[in-house]
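**Student:** coords below, sequence missing:
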């Protein structure tokens, strides 16, 4: 009986997580996105910045900057993909920040949403959750 209660509570928590996604996911804004990983950066966290379609034509310089970053990020990578690593400022407040990427003579503007909240734990079953689910199935 107790396992069934745990399963019900677990199901409710998962459903709530799907209905109300975690605030603080990094999002791209604009036609040419600026991708950020991990997708829920917090202040002080190191993140990967990827800019598809960021060719080094013209001046050949590629960089990205944001008020959320500790400094300007140099983008490297293939001719059509700019990649770099940034650090979110420790004093960055939760909210949306512009991310400007310079790709040769072109400018790509995206966005980043920073949060101080921790992300939900993975939704994949852990060994303990799998044991609980198996026990609940056996009890019927």
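**Tutor:** Arrived safely, thanks for sending. Predicted, not measured: the structure shown is a model, and the values here were computed from it. Numbering: from 1, shown residues only.

**Student:** make it CA atoms for all contacts and neighbour counts henceforth
**Tutor:** Fine.

**Student:** Helices of the chain, residue ranges please.
**Tutor:** For the chain, applying DSSP state H gives helices covering 2-19, 127-139.

**Student:** What separation do you get for the closest residue to residue 135 other than its chain neighbours and residue 130?
**Tutor:** Computed as C-alpha to C-alpha, 6 or more residues apart in numbering, the closest residue to residue 135 that is not its neighbour in sequence is residue 3, at 7.5 Å. From residue 3 across to residue 130, the span is 12 Å (C-alpha to C-alpha, to the nearest Å).

**Student:** neighbour count winner among the two?
**Tutor:** Between residue 3 and residue 130, counting by other C-alpha atoms under 10 Å, residue 3 is the more crowded of the two (15 against 12).

**Student:** try this one next to it:
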């Protein structure tokens, strides 16, 4: 019975490491945008939203169907992070919207990043 528990624990540990490995590898490329965060995640038309992107040390741009193309500026003291503020269009329809960022020629899209 003890061996069965030990094998089950070892199998679970291997499974967790297997899931964590792609994340660790993706984080190793410092010039690849990742982790797009939009706050607030639910916003009214005309409201302002802050978007933060890791892996974007030089700044860049962000786009969405709900706001105009907006600049991302490097965050002082945050090694690889950039941030921008977007104003949601008055004519944006209710629903979920994607955000696409472009940092140093590399693009990343976060589907359903926020809701109007």
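**Tutor:** Received the coordinates, thanks. In this text, all values refer to a predicted model and were calculated from it rather than measured experimentally.

**Student:** on that earlier part again, take the helices of structure 1 and lay them out in JSON lines including distance to residue 95 of structure 1.
**Tutor:** As requested, the helices of structure 1 are exported to JSON lines (distance: least, C-alpha to C-alpha, whole Å):
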{"stretch": "helix 2-19", "distance to residue 95 of structure 1": "20"}
{"stretch": "helix 127-139", "distance to residue 95 of structure 1": "34"}
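
**Student:** Quick one, which of those gets closest to residue 98 of structure 1.
**Tutor:** Of all those, helix 2-19 sits nearest to residue 98 of structure 1, with 26.7 Å by C-alpha to C-alpha.

**Student:** Which positions within the closest one qualify as buried?
**Tutor:** Within helix 2-19 of structure 1, the residues scored as buried using 16 or more other C-alpha atoms under 10 Å are 4, 7, 14.

**Student:** Wait, residue 74 of structure 2 touches residue 54, no?
**Tutor:** No: Residue 74 of structure 2 is beyond contact range of residue 54, at 9.7 Å (criterion: C-alpha atoms under 8 Å).

**Student:** who touches both of the two?
**Tutor:** Counting by C-alpha atoms under 8 Å, 6 or more residues apart in numbering, the common neighbours of residue 74 of structure 2 and residue 54 are 80, 81, 82.

**Student:** so what's the residue positioned nearest the centre of structure 2 up against?
**Tutor:** For structure 2, the residue nearest the mean C-alpha position is residue 36 (1.8 Å; C-alpha atoms, centre = their mean). Counting by C-alpha under 8 Å, 6+ apart, residue 36 of structure 2 makes contact with 51, 52, 53, 54, 110, 113.

**Student:** cool, and residue 73 of structure 2?
**Tutor:** By C-alpha under 8 Å, 6+ apart, the contact set of residue 73 of structure 2 is 58, 59, 60, 82, 83, 84.
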